[in-house]
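Participant: Predicted model, plus sequence, below.
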Amino acid sequence: MIKKAAGTLVILLGGFTCQAATQYSEFRTPMDGAQWRFEGDRFHCELRQQVAGFGTLVLADRPGQPLGLSLQADWLVNTPLRSESQVVAPQWQHRAAAPSAMRLWQWTGRQAAMEGDATPYLEALEQGLGWQLEVQISDESGYRLNAEPVAVRSALNQFRQCRTALVPQPFSAVRHVTLSYRSGQLLPNTAQLNQLSDIAAYVAADPRITEVLVDGHTDNVGDHLANLALSRDRADEVGALLHERGISRDRIQVRGHGERYPLLSNNNAQGRQHNRRVTIRLVRDGQVQEVAGGTH
């Protein structure tokens, strides 16, 4: 007897219930047509494989993000019930898949992204292994995509080299950086020096950066003129450190504002801590500068 329950084909035989296995349509690029393509610069690195008849798999590395794997489908209409990938041996070998590399995928329209870090998938290519992605459309049917490690060495070498040259942080992380200061502190601490190195690395890589604005601020404790001088001294130190890291002096604009632009009230220790700061802002493509009283 055959019944259909909750969209799943169920076969009842002699009192036993059997759920029919999902049938997958296979998609793979023929070996003689397989091609891995590299695209990249200082801000992104991509390794692409076109899976014939289905879409493009993209292994991507971007500053400040884990290595990611995504799929752009060419024609998929319905959102899949479930998608799962794993590392597999190429079709001409007979090695078992690596279960530790199994990953779930999330879909947005025709775009899917693998959950978690994709480093095992990069390592798989380096070891001569491939990828397999199962896209389950219904309980009965789905699609199985295979990316074989064919003609990948050249693109893989370019991808590796690209990753070593990536800027450490994206523009969103360095466009507006605030360094907080203890009372009486003049020089940035070790963590803040690392932030300045990240900023300088980004400026060196992006020719669209036209100015670097450095603004010093204090709380209202002490003499007004002394605070003004301290804010300028802090900003000067940051400007000099950015110059030491490769930013030309003519692109660095340094100002000290003293206690003029507090972020929070100076009536408590927490507010004063927030107000003791130096901000570094990057101006890209000649964008209009922010006013000193706004986001400083």
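Facilitator: Everything's here; your move. Numbering: from 1, shown residues only.

Participant: C-alpha from now on. contacts and neighbour counts both.
Facilitator: OK.

Participant: And S83, how close does it get to A98?
Facilitator: 17 Å (C-alpha to C-alpha, to the nearest Å).

Participant: tell me which element G294 falls in.
Facilitator: helix 292-295 (DSSP states H and E).

Participant: here's the one I want to compare it with:
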Amino acid sequence: MFKKVAIAAVLSLMVSGVAYAGLDALKGLGKEAGKGVAASAKEGALSAVTNKLKKVQNEKGPIKFKTGKAEIDPSCDKTMTAIAAIMTDYPGFHVQVDGHTDNVGKPEANQKLSQDRADAVVKYLVDKKAVDAKRLSAKGFGDSKPIADNKTKAGQAKNRRVDFTVTKM
């Protein structure tokens, strides 16, 4: 009888050991799943704030520049104020200002103009709207990322734009 009880106890411990090993494996999977959920939530938050920034330009008006220059049109102050307000609402977020041009002119000149315009937006937000410069960066894309057909004036106008992308929390 004692022998049967001892065998049953050993088998029970072996099964428990397998169960615990299985739990450890599940715990590892849980950590990985948690990381995936956290990354997904982070991406969702970045995307949501990026969309808010885009919506501002749809509602208040796009950021405009004098033709061929990086000088911001004063009529864009309402848009810039709204952009700064969103950044105040989300203090831990970093925003990249993306400058774009149409395809008129030389690609090298368009690249420089798009960078200069993105830099001008950053400078405006820092100097006139008190946004922390560490929370902003500027990147010029030239004519490499059109959103409309450059064969028409309307398409070219759409391609001359500034976008905002939230890059980090």
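Facilitator: Perfect, thanks for sending it. Note that this is a predicted model, so its numbers are computed, not measured.

Participant: TM-score for the pair, please.
Facilitator: The TM-score (TM-score structural alignment, normalised by the length of structure 2) is 0.59; 114 aligned residues with a C-alpha RMSD of 2.3 Å.

Participant: picking up where we left off before, buried residues, the helix holding G294 of structure 1. List them.
Facilitator: For helix 292-295 of structure 1, a neighbour-count test (16 or more other C-alpha atoms under 10 Å) marks nothing as buried.

Participant: got it, and stretch 94-109 of structure 2?
Facilitator: 94-103, 107.

Participant: which one among the residues you listed gets closest to S47 of structure 2?
Facilitator: Compare each of the buried residues of stretch 94-109 of structure 2 with S47 of structure 2 using C-alpha to C-alpha and the shortest gap goes to V95, at 11.4 Å.

Participant: Which residue lies closest in space to that closest one, excluding its sequence neighbours?
Facilitator: V166 (4.4 Å; C-alpha to C-alpha, 6 or more residues apart in numbering).

Participant: So between S83 and A98 of structure 1, which is more surrounded?
Facilitator: Between S83 of structure 1 and A98, counting by other C-alpha atoms under 10 Å, S83 is the more crowded of the two (21 against 14).

Participant: Show me what the host helix or strand of that one is packed against.
Facilitator: Using DSSP H and E, S83 of structure 1 sits in strand 82-88. For strand 82-88 of structure 1, the elements it packs on are strand 98-108, strand 130-136, judged by 3 or more C-alpha pairs under 8 Å, 6 or more residues apart in numbering; DSSP states H and E.

Participant: wait, isn't H274 of structure 1 in contact with T178?
Facilitator: No - counting by C-alpha atoms under 8 Å, H274 of structure 1 sits too far from T178 to count as a contact (9.6 Å).

Participant: follow-up on the earlier one: corresponding residues in structure 2 for the strand holding S83 of structure 1?
Facilitator: Using TM-score structural alignment, strand 82-88 of structure 1 lines up with nothing in structure 2.

Participant: chain center to the host helix or strand of the residue nearest to V95 of structure 2: distance?
Facilitator: Using DSSP H and E, V166 of structure 2 sits within strand 161-168. Remark: strand 161-168 of structure 2 is offset 6 Å from the chain centroid, using C-alpha atoms, centre = their mean, to the nearest Å.

Participant: Buried ones in it, by neighbour count?
Facilitator: Using 16+ other C-alpha under 10 Å as the test for burial, strand 161-168 of structure 2 gives 161-167.

Participant: tell me the angle the strand holding S83 of structure 1 makes with strand 130-136.
Facilitator: On the basis of axes from the mean of the first three to the mean of the last three C-alpha atoms, to 10 degrees, strand 82-88 of structure 1 is oriented at 160 degrees to strand 130-136.

Participant: quick check: angle from strand 82-88 of structure 1 to strand 98-108?
Facilitator: Using the same axes, to 10 degrees: strand 82-88 of structure 1 against strand 98-108 is 140 degrees.

Participant: what's next to the strand holding V166 of structure 2, contact-wise?
Facilitator: Applying C-alpha atoms under 8 Å, 6 or more residues apart in numbering, the contact partners of strand 161-168 of structure 2 are 46-47, 49-50, 53-54, 62-64, 93-101, 117-118.

Participant: redo that, cut-off 7 Å
Facilitator: Strand 161-168 of structure 2 has contacts (C-alpha atoms under 7 Å, 6 or more residues apart in numbering) with 46, 49-50, 53-54, 63, 93-101, 118.
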